[in-house]
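Asker: Predicted model, plus sequence, below.
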Amino acid sequence: MRKGLANYGDAGFSLFLRKAFIKAMGYSDDALDRPIIGITNTYSGYNACHRNVPDIIEAIKRGVMLAGGLPIDFPTISMHEAFSHPTSMFTRNLMSMDVEEMVRAQPMDAVVLIGGCDKTVPALLMGAASADVPAILTVTGPMITGSHRGERLGACTDCRRLWGQHRGGSIGEEEIEEISGKLAPGPGTCMVMGTASTMALCAEAMGMMLPGGAAIPAVHADRLRHAEATGRRAVEMAAAETGVRPTEIMTKAAMRNAMRVLQAVGGSTNGVVHLAAIAGRLGFDLDMEDFDQMGRETPVLVDLKPTGQGYMEDLFKAGGLNAVLRNIAHLLETDCVTVSGRTLAEDIEAEPMWKQDVVRPLDNPIHSGGGIRLLRGNLAPNGAIIKQAAATASLLKHRGRAVVFTSLKDLAERVDSPDLDVKADDVLVLQNAGPKGAPGMPESGYLPIPKKLAAQGIKDMVRISDARMSGTAFGSIVLHVSPEAADGGPLGLVRDGDMVELDVEAGRLHLDVSDEELAERRKGWAPPPHEDVERGYKRLYFQQVLQAEHGCDFDFLRKHPLNTKSL
C-alpha cells in the first residue's frame, strides 16, 4: 500500500488516506498487508472476444488468494477489431498508455494482464514493458468452431472465403445471413491463426505467459485452471526478493524466439508490427533482415487456416505451442527465463508430447521457405512484407499493370464498377491506407477481387498497399509498404498502367518507372487531408505515429525516441 503514494506533502497522511478509502471496499488490515496483485479488467459489452473475462478474473483471484495475496482488478480500455472506428490499431497505443499509467499509478506488487482480441495483447505488453512492474499475461482463448450445413466453420478465414462467394453470386442474401450466426458460436478470439492466436503464441514463446496458455479454448475448464495458476504465479513473482520484471523476460533473445515462432506457426503479418512496437518500448529495434532469414530457415509447421486446414482447438488437442517448440528447439534460444521461473528449455521438457498430425515435423511442413517474407525495392525503400504461405504460388513472381485506388473511399466507390478497367493479371494498388493515410493502418490490405472478376471465378490477384491485413485473411497480398503513401512514400506516386514487379524469392518489389519520372510526379504530390486533427488523441496520433517498421508506436513512447524533439 506504500507504493506510489498520492502526493499530499505528507507521506504518512497519504498512506492513512489511502487505507481509509480502500477500507470502504470492505478490506481488512490483514488483507491489505498481503502482496497486492492488480488484474486488468478488459471486459466490454462490445467485445465478444472478452466475454469470458469475468470468469477468468474470478479464477485469477482464486489463485492469488490461495497463494496468500490480495487480488484487485481494475478497468482498462478494451478493443474489439470489428467495433473500433476507424480501426483498433488507431487506439492500440492509447490502450498501452492506459495500461502503463494505471499500473504505475496504483499500488500493486505484480499485475496480471488479460488479453484476447488482436490489439489488446500487444497493447498490454507495450504498457507493461514501459511500466516495468512484475507482470504475467493470460488470454481469453480461441473460440470453438461452428457449423453450417455440415461444414465446420471458424472466424474469420471462413468469413472472408464465404463473403467472397457471396460477392461472386454463389451464396445468396438469405444464406449469408444464416452463416453470420454460425461463424462465431461462443466467447473467445478467432479460432484460426489470426492476429489474436499469433500474439498469444508469440507471448508464450517470449516467456510472458505460463506454458500451454495460448491455445486453450475460451470455453474449456483448462482456461480457468490456467488463470488460477497465473494468479498463484503472480503472487510468487511479487514475493520474490527482486520480482522478475517484463524487461528481464522480454529480452532481445526472447523476442527472437517470438519471431521464430511467428514464422513456424504461419502467424499473422500483424505480429511483425506488434513485435516491433514492443521491442521499441524495450529499447531496441527488430532486425527485419534477421526475421527474413528466420523465415528461410523455419518452415510453417502448423496445419491451421488460413495456411492449412485446422483450427486452434486442434492445436490445443495436439499439445499447444509446446508441440511446435519441440520441433524447432534447436533454432531457439532456450536459456531465456520465462514467467514460470524456469528457462524455456525447462518449460519445453516439462510438458508431455504425444503423436498428433496438426503440428508437422520439419521434414514434412505445411509450407517451406518461410511464412512471411520481407520485400524491398524502389516501391518500398524501408520494406514491405508478404505472407507467402497463404499466397497463390504462381503469383509469387509476377509482373502486371497497376490498377490504382487512391483511398479507401475510392476503392469502395469503384472496385465493383462494371466500367473498371481491370484484368486478372493486373496488380491492384491501394494508396493512403497506412498509419497516417487512413488513419490507423486498417486491415484493408485484403482488397476485394473486383466483382466482375469474382463472377468469372477469379479468387486471387496480386494486391499491394501500405495497409495491414487480418491474420485470418489469405491471398497474394503485399502489405506494410513503407514509407506509406501519405508520408511521401513512392507508393503514392504509382499511376494506372505502371508496370509493377513482384519477386518474393528475390525479396523484390519494383515499380518500373524511371527515377526522373517519379521526381516529376513528386512535384505534384500532396498528403491527403484529414479532419479533426487539431485536438485530442487524433492530434497526438498524427504528431507521433511511426511507420510499420517501428511498430506504428508513438515516437515519444519508445525507450529511445527516434526524434528527441518530437513533442
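Answerer: Thanks, I have it. Numbers count the residues shown, from 1 in each chain.

Asker: From here on, just use CA atoms for contacts and neighbour counts.
Answerer: OK.

Asker: which SS state does Ser147 fall under?
Answerer: Three-state assignment for Ser147 (DSSP: H, G, I helix; E, B strand; the rest coil): strand.

Asker: wait, what's in contact with it?
Answerer: With contacts defined as C-alpha atoms under 8 Å, 6 or more residues apart in numbering, Ser147 is in contact with Leu153, Lys182, Leu183.

Asker: Mind doing that once more with 6 Å?
Answerer: Counting by C-alpha atoms under 6 Å, 6 or more residues apart in numbering, Ser147 touches Leu153.

Asker: What of Ile249?
Answerer: Going by C-alpha under 6 Å, 6+ apart, Ile249 touches no other residue.

Asker: just Asp466 next, same as before
Answerer: Contact analysis of Asp466 by C-alpha under 6 Å, 6+ apart lists Ala433, Gly434, Leu479, His480, Val481, Glu484.

Asker: what helix or strand is Gly308 on?
Answerer: Assigned by DSSP states H and E, Gly308 falls within no helix or strand.

Asker: swap that for Asn382, sorry
Answerer: Asn382 belongs to strand 380-386, assigned by DSSP H and E.

Asker: Okay, one more to line up with it:
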Amino acid sequence: MELRSNQWYAGEDRNAYIHRAWMRRGVPDDAFRGRPQIAIANTASDLTPCNAHLTGVAQFVKNGILEAGGVPQELPVVSLGETNVRPTAMLWRNMAAMSTEEMLRANPIDGVVLLGGCDKTIPSLLMAAASVDIPAVVIPGGPMLNGTFRGAPLGCGTGVWKLSEEVRAGKLSQDDFTRSESAMIRSAGHCNTMGTASTMALVAEALGTIVPGIAGTPAADARLSEAAQLTGRLAVDLVKDGRTPSTFLTKGSFHNAIVALAAIGGSTNAVVHLLAIAGRLGIDLTVEDFDRIGARVPLLVDLQPAGRHLMEDLFRAGGLLAVLREVKDLLDPEALTITGRPLVDYLDAAEIFDREVISVRESPLQADAGIALLRGNLAPDGAIIKPAAATPDLLQHRGRALVFDSIEDFHERIDDPELDVDADSVMILRGCGPKGYPGMPEVSNMPLPTKLLEQGVRDMVRICDGRMSGTAYGTVVLHVAPEAAAGGPLALVRTGDWIVLDVAGRRLDVELSAEELAAREPSAAMTEAFANPQRGWERLYVDHVQQADTGADLDFLVGASGSEVPRESH
C-alpha cells in the first residue's frame, strides 16, 4: 500500500521534517509513518442549520478511523445553507466543489469521509471527490424528526408553501402562521420532506457512495452515530484497497440512482446534481437518460410534497432498501457500492413494515413517476417536469401566456387585482437560469395570483428557466434550456401567446411559427434584469457556467484532474 501522504511525511529531508513537526503537536511519531491519513470533509456550520450537528457526527467518524489504524484529520469545507445563503445556494455549489477539490488535492491525505446534509453539500462534496479521485465515502447528516401543527404532520418547506398560500387566500391567520414556525423544526437534521437534501442522500446511496442502509437515518437517531463510526473504519479499508470513485462508479451506478429518484418521488434538483457528478467522472449521462430510465418507474413512497408522510416515517417503514427491493428488476445488477459489493446484494433482506408509507410494486401510488423530459420550440435543449408533484388534469394543457420578465417583475404584479389572469393561464417567469439570475434560483414554483387563490385555485401550469425547491409541488415546468439569458426561445414569448404542454407527448411549445419567433426581439425589461456582475465569483460563474441540461457546472471544471500535486520547496 503506497500512501499518498508519504509524499509529505516520508523521508528525513527538510520538507518532511517541517510537515511532521508542524502536524505533531503531541501526536506520536508513528502517526506519520505508514498510517493512512483520512480527512473528514465537514460542512458543519452554525449558518447551515441543517448541518450544524455534523461536528458531533465527525467525532464518531474519528473514532472509527482510529480503531482501524488511520489518522483522522478534520477539514472544514465550504458549507451552503439553503435557507440563508443569498442570492441562492446553487450559485455557490460549483465554488464549494472547486474549493473542496483543491483542498483535498493540496493536503497530505489518503482518503476522505464526506459529511453533508443540506441540499448542495452532498453534491458539491461528490463533485470534488470525483475530480480528485481519492478513496471517498459519504456520511449523510440525516433528516430532522417529524414536526406537527394542529395535529397534522408539518413538513419542512412543503408546510411553508402550503401555509403561506392559505394566509394569502385568507384561510389562515398570520398569528397561526407564525406559531407554526417553532413546530416545523423539531430537531437537528435537514428537511424531513422528500426535498433535495433527503433526495440527494438517498440517491447518493443508490449511486453507491454511501454504505447501503444508512441514508435516511434521522439525525437524532443513535444509529447514525454508529454508522458514522463504522464508516470511519471503512475509509481506512478503502485506502488499503485503493477503491476510488473511478474504480466503481459507472453508467450503471447512475442508472440505479435514476431508478431510485423515480421510486421515491425525489427532487428535480437531483437531475442537475447527478449530471454534474457524472461530468466530473467522464460518464456520458444526459437528460434523456432520466426520462428513458425513470419514466416507467412506479412511485412507491408516499412522502410530502407529493404525498402525506415524512422522512422519519420512511425510515421506520423500511427505508430506501425496502423501496429498491420492489424495483430490483429495474436496477443494474452489476453496479457496485462503496463496500465493493453490488447494490442488489443488499436488497433481499429488506422488508416493508408500513405499506401506507412504502407501497408494493403491484399497487404503486403512481405507475409512471419519473422525471419527464420535454422538448419543443420553447425548450430545444429540454425542460423537465415532475409528474408526481403535478395536478394530473394539467399535464395536458393549452393556455395563454402570462409573462414575467424577472423575479422583481413577478413580485410587483402577482397580487394586482387587475392582473389579466385566469385558472387556464400559463405563468412564465424568465431570466432565472444559471446565467440570468445568476445561480438558477428556486423560484419556478411561483405563488399563485391572490385573486385566483381567493377563488379556490391551488395549481396552475408554470414555466421557468430556474429551479424549484424539492419540497415544493405543482404543475411546474423548469430547467428550460437554453435559458432566456443564453438566447433561448423563452426570451421571445409574449403575454397572450398560446402555450401547449403535453407531458405524455413530451412536448412544450408556443403556438408560433419558427419565422415569427425568429423575427421577435427580446424585451428590454428582461435583458436589463439579467445579471451583470463585474468581479469575483459571480463574474467567473456567469462567464463559464453551463446550461441546466448538462448539470450547470463550470466548463473548465468538467472532468477529473486527479490527486497529483507538485512538490513544494522550503
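Answerer: Yes, it's here. Note that the structure is a prediction, hence the values are computed from the model and not measured.

Asker: Need the contact partners of the strand holding Asn382 of the first structure.
Answerer: Ile372, Arg373, Leu374, Leu375, Arg376, Ile477, Val478, Leu479, His480, Val481, Ser482.

Asker: Need the contacts of Asp466 of the first structure in CSV (columns: distance to Lys423 of the first structure and secondary structure).
Answerer: As requested, the contacts of Asp466 of the first structure are arranged in CSV below (distance: C-alpha to C-alpha, whole Å; DSSP: H, G, I helix; E, B strand; the rest coil):
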residue, distance to Lys423 of the first structure, secondary structure
Ala433, 23, coil
Gly434, 26, coil
Leu479, 21, strand
His480, 24, strand
Val481, 23, strand
Glu484, 26, coil
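
Asker: got CSV for these, with neighbour count and distance to Ala123 of the first structure too?
Answerer: CSV is the format used below for the contacts of Asp466 of the first structure (neighbours: other C-alpha atoms under 10 Å; distance: C-alpha to C-alpha, whole Å):
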residue, neighbour count, distance to Ala123 of the first structure
Ala433, 27, 21
Gly434, 31, 19
Leu479, 28, 21
His480, 30, 19
Val481, 31, 23
Glu484, 29, 23
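
Asker: and which of those is nearest Gly164 of the first structure?
Answerer: Taking C-alpha to C-alpha as the measure, Gly164 of the first structure lies nearest Leu479 of the contacts of Asp466 of the first structure, at 20.0 Å.

Asker: Next up, the contacts around the closest one.
Answerer: Ala384, Ile385, Ser465, Asp466, Ala467, Arg468.

Asker: most surrounded residue in the residues you listed?
Answerer: Asp466 (35 neighbours; other C-alpha atoms under 10 Å).

Asker: if I look at that one, how far off is Ser407 of the first structure?
Answerer: Using C-alpha to C-alpha, to the nearest Å, one gets 11 Å for the distance from Asp466 of the first structure to Ser407 of the first structure.

Asker: do the same with Trp525 of the first structure
Answerer: 14 Å.

Asker: The two - which one has more neighbours?
Answerer: Higher neighbour count among Trp525 of the first structure and Ser407: Ser407, with 17 against 13, using other C-alpha under 10 Å.

Asker: What are the neighbouring residues in contact with the more buried one?
Answerer: Gln431, Asn432.

Asker: try it again with 8 Å
Answerer: When contacts are counted by C-alpha under 8 Å, 6+ apart, Ser407 of the first structure touches Leu430, Gln431, Asn432, Ala433, Ala438.

Asker: ok, the first one to Arg373 of the first structure distance?
Answerer: Translated: Leu430 of the first structure. Leu430 of the first structure is 20 Å from Arg373 of the first structure, where distance means C-alpha to C-alpha.

Asker: and what of the second one?
Answerer: Distance check for Gln431 of the first structure against Arg373 of the first structure: by C-alpha to C-alpha, it reads 21 Å.

Asker: what about the longest strand seen in the second structure, how far off from the first structure?
Answerer: Within the second structure, and with DSSP state E defining each element, the longest strand by residue count is strand 396-404. In the superposition against the first structure, strand 396-404 of the second structure averages 0.4 Å from its aligned positions (mean C-alpha distance after the TM-score superposition for the first structure).

Asker: That strand: which residues count as buried?
Answerer: Gln396, His397, Arg398, Gly399, Arg400, Ala401, Leu402, Val403, Phe404 (16 or more other C-alpha atoms under 10 Å).

Asker: Check stretch 527-538 of the first structure too.
Answerer: Lys538.

Asker: ok, the contacts of Asp466 of the first structure in the second structure: which stay?
Answerer: Here these are checked against the second structure with both residues aligned by TM-score structural alignment, their matches' C-alpha atoms under 6 Å, and the contacts held in both are Ala433, Gly434, Leu479, His480, Val481, Glu484.

Asker: what ranges do the helices span in the stretch 151-300 of the first structure?
Answerer: Using DSSP state H, counting those that start in this stretch, the helices of the stretch 151-300 of the first structure run over 157-168, 173-180, 195-205, 221-239, 246-249, 252-264, 270-282, 288-297.

Asker: Then the stretch 1-150 of the second structure?
Answerer: Under DSSP H, counting those that start in this stretch, the stretch 1-150 of the second structure gives helices at 6-9, 14-24, 54-67, 90-106, 121-132.

Asker: Contacts made by the last one with the rest, please.
Answerer: Where contact means C-alpha under 8 Å, 6+ apart, the residues beyond helix 121-132 of the second structure that reach it are 41, 43, 79-80, 93-94, 96-98, 100-101, 104-105, 114-116, 135-136, 138, 140, 200-201, 245-246, 273-274, 276-277, 280-281, 559-563.

Asker: residues in contact with Gly147 of the second structure?
Answerer: Contact partners of Gly147 of the second structure, counting by C-alpha under 8 Å, 6+ apart, are Pro153, Leu154, Gly155, Ala183, Met184, Ile185, Arg186.

Asker: Any of these buried? List them.
Answerer: Buried among these (16+ other C-alpha under 10 Å): Pro153, Leu154, Gly155, Ala183, Met184, Ile185.

Asker: Please consider this matter closed, and thank you.
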